[in-house]
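Colleague: 3D model of this:
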Amino acid sequence: MISRDLAAALDPALFMAEAGYPPDPWQATFLRSTSPRTLLLSSRQLGKSTVTGALASHAAIYLPGSLILLLTIATAIARAIPQGVCVPPRGY
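Modeller: You can find the predicted model right below:
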């Protein structure tokens, strides 16, 4: 159990997969990026909200004191953001 938690703490892509959302290759690359800023330019319904929600969830759990802001211009997208935040499986 501790080894799974440590692995998920070190790898946000594994964290997303363990939460039941296996990341696409581009999502895994995004999650593993160490860049302080990232621009996601992609088509509709590709999983941008899901992957940013997974990254926010990972930071909230494994980086104490993190300030997490998920912002959007469109109201409909803002309403969907909480649905994209990953909930880890029991035991985390």
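Colleague: make it CA atoms for all contacts and neighbour counts henceforth
Modeller: Will do.
Colleague: and the longest helix seen in the chain, what other elements does it pack with?
Modeller: As assigned by DSSP state H, the longest helix anywhere in the chain is helix 48-62. Using 3 or more CA pairs under 8 Å, 6 or more residues apart in numbering; DSSP states H and E, the elements in contact with helix 48-62 are helix 12-18, helix 25-32, helix 75-84.
Colleague: another for comparison:
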Amino acid sequence: MNVDPDVDTVFEVGGQDSKFISLEKGVIVDFTMNKACAAGTGSFLEEQAEKLEINIKKEFEQIAFSSDSPADLGDRCTVFMESAL
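Modeller: Next up, the predicted model:
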């Protein structure tokens, strides 16, 4: 795996779980996975992007980071998150 040396944090949101990885000079120094139910988080984000007609690869990040009032989804199960949207 090639990692930009300036990168010190990686968030991986998958279909089964989510991970936080902390790096120093390309070496993993800390790693943690979600503790609460977040099964399907990646699929959930894809479904929401599709409902909103947003390209998850090209637009999703930009829209999320530029939001004046981002959705607070917490660390709940995606079944409950969907009802909050």
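Colleague: fetch the TM-score of the aligned pair.
Modeller: Overlay of the two chains. TM-score (TM-score structural alignment, normalised by the length of the second structure): 0.23; 37 aligned residues with a CA RMSD of 4.0 Å.
Colleague: thinking again about what came up before, out of the helices and strands packed on helix 48-62 of the first structure, deepest packed?
Modeller: helix 12-18 (a mean of 23; mean count of other CA atoms under 10 Å).
Colleague: related to what we said a few turns ago, so which of the helices and strands packed on helix 48-62 of the first structure is nearest Tyr62 of the first structure?
Modeller: helix 12-18 (9.7 Å; CA to CA).
Colleague: how far does stretch 66-84 of the second structure stretch from start to finish?
Modeller: Stretch 66-84 of the second structure has its terminal residues 20 Å apart, counting by CA to CA, to the nearest Å.
Colleague: same question, stretch 21-33 of the second structure
Modeller: Stretch 21-33 of the second structure stretches 9 Å from its first residue to its last (CA to CA).
Colleague: next: stretch 18-31 of the first structure.
Modeller: Stretch 18-31 of the first structure end-to-end distance (CA to CA) = 14 Å.
Colleague: what's the burial count for Thr78 of the second structure?
Modeller: Residues lying near Thr78 of the second structure (other CA atoms under 10 Å) number 19.
Colleague: wait, it touches Gly42, no?
Modeller: No: with contact defined as CA atoms under 8 Å, Thr78 of the second structure does not count as touching Gly42 (9.7 Å).
Colleague: how close does Ser18 of the second structure get to Glu47 of the second structure?
Modeller: 17 Å.
Colleague: so these two - more neighbours on which side?
Modeller: Neighbours of Ser18 of the second structure and Glu47, each counted by other CA under 10 Å, are more numerous for Ser18; the result is 18 against 15.
Colleague: picking that back up, how about the longest helix of the first structure: buried residues?
Modeller: The neighbour-count check on helix 48-62 of the first structure (16 or more other CA atoms under 10 Å) flags Lys48, Ser49, Thr50, Val51, Thr52, Gly53, Ala54, Leu55, Ala56, Ser57, His58, Ala59 as buried.
Colleague: wait, doesn't Thr50 of the first structure sit right on Gly84?
Modeller: Yes: assessed by CA under 8 Å, Thr50 of the first structure is found in contact with Gly84 at 4.3 Å.
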